[in-house]
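In: here is a sequence together with a model predicted from it:
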Amino acid sequence: MAKAIVIFVTASSTDEARKIGQTLVEEGRVACCNIVQPVESIFKWEGKLQVEREVLMICKTREDLFDTVEKRIKQLHSYQVPEIIAVPITQGSKGYLDWVTKETETLQ
């Protein structure tokens, strides 16, 4: 069975997150994308402390698809340097993980 991962992405708005999430699911790059809002992000950008409201995307896909997912997110995202980080899924329901694999198997 393919290894599954969760990819976290922050976006500037619900509309942007929906556009990215829907595109990734429609293209078979991810099986599912949850949108959590709002989240408050605290970070430094260009040397200045920023406190921003953002939207968090939680995307489930296969580990071998990370590069293609990252490339597509960068094409669709408004940020110069979007957060795109992956975490391995070490345990999970076999049925759910099989579904993630099935939904993304059209991309090799």
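Out: Received it, and whenever you're ready, just let me know what you need.
In: going forward, measure contacts between C-alpha atoms and count neighbours the same way
Out: Will do.
In: next structured bit after the longest helix seen in the chain?
Out: With secondary structure taken from DSSP state H, the chain has its longest helix at helix 14-26. Per DSSP states H and E, the first helix or strand lying C-terminal to helix 14-26 is strand 32-45.
In: next up, a structure to set beside the first:
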Amino acid sequence: MFESSQIILTTCPDEILAKQLARALVEKKLAACVKIIPNIQSIYFWDEALVEKNEYQLLIMTRDSCFDEIKDLLKEIHVYDVPEIVSLSIHHGSTEYLNWIKDYVQN
């Protein structure tokens, strides 16, 4: 049976943490690739105040079975009290790309 892949999203306050998280995930073979998108604008409520912040968005390409381990690693390293950690299932994609994710990421 073919295991599904997913994209896990998280945000970081700066490039240093974004690269630290990305490297840790790829080096541990929890992600085949982590894309870092700089300068996204986030607007949200925190501690009863409206917050507007520039952040870095991480797109983590991985297998479904790695979600819990990635979630634990992100919580361990992340500086936010409540980091964004959400996953999006990949329903369709290039067979070659999805096979690359499957082949690189640990079982």
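Out: Sure thing, it's come through. Worth saying up front: this structure is predicted, and the values here are computed from it rather than measured.
In: roughly how far apart are Asn34 of the first structure and Gln80 of the first structure?
Out: Applying Cα to Cα, to the nearest Å, the value for Asn34 of the first structure to Gln80 of the first structure is 22 Å.
In: actually, Ala31 of the first structure.
Out: 26 Å.
In: neighbour count winner among the two?
Out: Ala31 (22 against 7; other Cα atoms under 10 Å).
In: list the contacts of that one.
Out: Ala31 of the first structure is in contact with Val25, Cys59, Lys60, Thr61, Trp99, Val100, Thr101, Glu103, Thr104, counting by Cα atoms under 8 Å, 6 or more residues apart in numbering.
In: wait, the second one touches Gly28, no?
Out: So that's Cys59 of the first structure. No. Using Cα atoms under 8 Å, Cys59 of the first structure is not in contact with Gly28, being 11.8 Å away.
In: and the contacts of stretch 35-51 of the second structure?
Out: Identification of contacts with stretch 35-51 of the second structure by Cα under 8 Å, 6+ apart yields 15, 18-19, 22, 52-60.
In: closest to Glu3 of the second structure out of the residues you listed?
Out: Glu3 of the second structure has its nearest neighbour among those in Ile60, at 16.4 Å by Cα to Cα.
In: translate the closest one into the numbering of the first structure.
Out: Matched across to the first structure, Ile60 of the second structure falls on Cys59, judged by TM-score structural alignment.
In: that match - how many residues pack around it?
Out: By other Cα under 10 Å, neighbour count at Cys59 of the first structure equals 22.
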